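In: sharing a model that was predicted from the sequence below.
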Amino acid sequence: MQQIIEKSFSGLGRVEFHLNRKISRIIIRMKPFKNISVSVPRGTGIIAAEKFLVQKNDWILKNICRIRSYEKKVVAEQQNVKEIDEDQAKLQLLNRTAELAAEFNFQFNRITVRRQKTRWGSCSLKKNINLNINLIHLPYDLIDYVIIHELVHTTIHNHSSRFWEELSKYVKDPEKKSRSLKKYQYLLYMSKNKE
């Protein structure tokens, strides 16, 4: 089990130190709406990690500034998003997945629709598909793109050139659709009360 130590730093706020025996170097992670996270290899120690944090202070502050700016944009963009009926949204996404699977002859085991903070969807090796409920806010062509992307993962479990070739049989210009999704990244941070 990973040990977590939390400390406060002037100008940086709360920092979580994660003692992790699986890594070989100190890693700093910063994500919107989260504390700074520092992964520390076993045997390195918190004092060494704190010194590393101080050495990277300028880089961290620059990135904090960029992240805070992004967080403000996310909050502003979310003001324009309409509230949805969560049960209705789940039903729509489940039905659309079933329709597309039947249309393109894909088999899957189970579909789950829930909130996810980092991805629009995923597919396990057991052909279990997870979809982000906030897909419902996307244009229809992008909803279909994400669903078909995950359906293709039921047969090809990676992002190899073979995967993209297969996906392009069902979606016109999938790389362009993938880039278009980035414009809607703020929706991944939607809070429950907005839905």
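Out: Structure received.
In: CA atoms for contacts and neighbours, from now on please.
Out: Noted.
In: can you tell me the helix or strand for the closest residue to I156 other than its chain neighbours?
Out: Residue nearest to I156 in three dimensions, not counting chain neighbours: F163, with 6.0 Å by C-alpha to C-alpha, 6 or more residues apart in numbering. Assigned by DSSP states H and E, F163 falls within helix 161-167.
In: other SSEs contacting the helix or strand following that helix?
Out: Under the assignment DSSP H and E, the closest C-terminal helix or strand after helix 161-167 is helix 174-181. Counting contacts by 3 or more C-alpha pairs under 8 Å, 6 or more residues apart in numbering; DSSP states H and E, helix 174-181 packs against helix 140-152.
In: okay, now the one to match up with it:
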Amino acid sequence: MTEFVGLPLTIKINPRAKRVLVKLVPGVGLEVVVPRGFDHALVPDILLEKQRWIERTRDILLAEGRDLSGELPDLPNVIDFKAWDRVYQVDYLERSGPVKVIENVARLQVSGPVEDRRSIFEALQIFTAKKAREVLLPRLEFMCRHTGLTYTALRIRRQKTRWGSCSARGTISLNAKLLFLPLELVDHLLLHELCHTRQLNHSKRYWALVASYEPDYLRLEDEVKHGGKYVPRWFT
């Protein structure tokens, strides 16, 4: 069995796993994590039991613009950071050795083994995460001044699904993918996490706090759900 309900299927063995875990992973497809020694012949029956959940989750992720094909995308010729209003033209230079990304005004020169797309994508993701911090940190500070809300630390991560999170200590973690979203959605997500520094939940009080700063939050929350359509496949 190489696919299920039109999704590429991967079975991964995790020695620390105590039970079977079925998940849909952007850029990968359907992934089944099993403990060491698990009988793989049982996987089809497990997938049939979870078929309705898999199909429902698949449709949600596809509607959000997530890629579940499991196929490597082509190398990008253009990178559009909407939150930064910056568009880079990307040039590739075939060279041996590790992949390097050099920024020159509105162009990026990527040197390395061009056929190794995974390594190039990884280098571009690292570059994006670096730029995300440069762009999002000042924007977060701006939102703090605008709202009077505060935080203790900022972390930039390369997560598969979550746009951001806030810890009980006030540490805000933001997904580097935010750089691809329109600024209006980025600002809303920053506000979303800043409000969690006051209400670490999604209670009525929390949403009332959000609404006090952004009355149009329901529309923005709905648009954020489909924010994956702005993220290029090489970053999913």
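Out: Yep, that arrived. From a predicted model like this one, the values you see are computed outputs, not experimental measurements.
In: just give me the longest helix of the first structure.
Out: Ranked by number of residues, the top helix in the first structure under DSSP state H is helix 57-78.
In: just to revisit the earlier point, who are the contact partners of the residue nearest to I156 of the first structure?
Out: F163 of the first structure makes contacts with 152-153, 156, as judged by C-alpha atoms under 8 Å, 6 or more residues apart in numbering.
In: one step back: distance from the helix holding F163 of the first structure to the second structure after superposition?
Out: In the superposition with the second structure, the average deviation recorded for helix 161-167 of the first structure is 1.1 Å (mean C-alpha distance after the TM-score superposition for the first structure).
In: for that helix, which positions count as buried?
Out: By 16 or more other C-alpha atoms under 10 Å, the buried positions in helix 161-167 of the first structure come out as 163-164, 166-167.
In: about what we covered before: contacts for the longest helix of the first structure next, please.
Out: Residues from elsewhere that reach helix 57-78 of the first structure (C-alpha under 8 Å, 6+ apart): 11-12, 30-33, 186-187, 189-190.
In: let's see 6 Å
Out: 32, 186 (C-alpha atoms under 6 Å, 6 or more residues apart in numbering).
In: which other helices and strands contact the helix or strand following that helix?
Out: The element immediately downstream of helix 57-78 of the first structure (helix or strand, assigned by DSSP H and E) is helix 86-104. Packing contacts for helix 86-104 of the first structure, counted by 3 or more C-alpha pairs under 6 Å, 6 or more residues apart in numbering; DSSP states H and E, involve no helix or strand.
In: tilt between helix 86-104 of the first structure and helix 140-152?
Out: 60 degrees (axes from the mean of the first three to the mean of the last three C-alpha atoms, to 10 degrees).
In: contacting residues around R158 of the second structure?
Out: By C-alpha under 6 Å, 6+ apart, the contact list for R158 of the second structure reads 175-176.
In: which position in the first structure pairs with it?
Out: Residue pairing (TM-score structural alignment): R158 of the second structure is matched to R115 of the first structure.
In: same check, this time on L47 of the second structure
Out: With TM-score structural alignment defining the correspondence, L47 of the second structure maps onto K56 in the first structure.
In: and that match, how far from K169 of the first structure?
Out: When distance is defined by C-alpha to C-alpha, to the nearest Å, K56 of the first structure is 46 Å away from K169 of the first structure.
In: go on, T154 of the first structure?
Out: Distance of T154 of the first structure to K169 of the first structure, given as C-alpha to C-alpha: 15 Å.
In: got it, and V146 of the first structure?
Out: Distance from V146 of the first structure to K169 of the first structure, by C-alpha to C-alpha: 14 Å.
In: burial count for the closest residue to C166 of the second structure other than its chain neighbours?
Out: What sits nearest to C166 of the second structure in space, not counting adjacent residues and going by C-alpha to C-alpha, 6+ apart, is I172, at 4.5 Å. Neighbour count of I172 of the second structure, defined by other C-alpha atoms under 10 Å: 22.
In: returning to that earlier point: just give me the match in the second structure for the residue nearest to I156 of the first structure.
Out: F163 of the first structure maps onto Y206 in the second structure, by TM-score structural alignment.
In: T154 of the first structure pairs with which position in the second structure?
Out: Per TM-score structural alignment, T154 of the first structure is aligned with T197.
In: helix, strand or coil for S39 of the first structure?
Out: strand (DSSP: H, G, I helix; E, B strand; the rest coil).
In: G45 of the first structure versus that one, what's the distance?
Out: For S39 of the first structure, the distance to G45 of the first structure equals 11 Å [C-alpha to C-alpha].
In: and these two? Which one has more around it.
Out: S39 (23 against 12).
In: follow-up on the earlier one: quick one: which of the buried residues of helix 161-167 of the first structure is nearest to L100 of the first structure?
Out: L167 (12.9 Å; C-alpha to C-alpha).
In: for the closest one, give me its contacts.
Out: By C-alpha under 6 Å, 6+ apart, the contact set of L167 of the first structure is empty.
In: please report how far it lies from T112 of the first structure.
Out: As judged by C-alpha to C-alpha, L167 of the first structure and T112 of the first structure stand 21 Å apart.
In: neighbour count for T154 and K169 of the first structure, which is higher?
Out: Taking neighbours as other C-alpha under 10 Å, T154 of the first structure and K169 compare with T154 leading, 22 against 11.
In: now I28 of the first structure: closest residue in space, sequence neighbours ignored.
Out: Closest residue to I28 of the first structure apart from its sequence neighbours, by C-alpha to C-alpha, 6+ apart: V38 at 4.5 Å.
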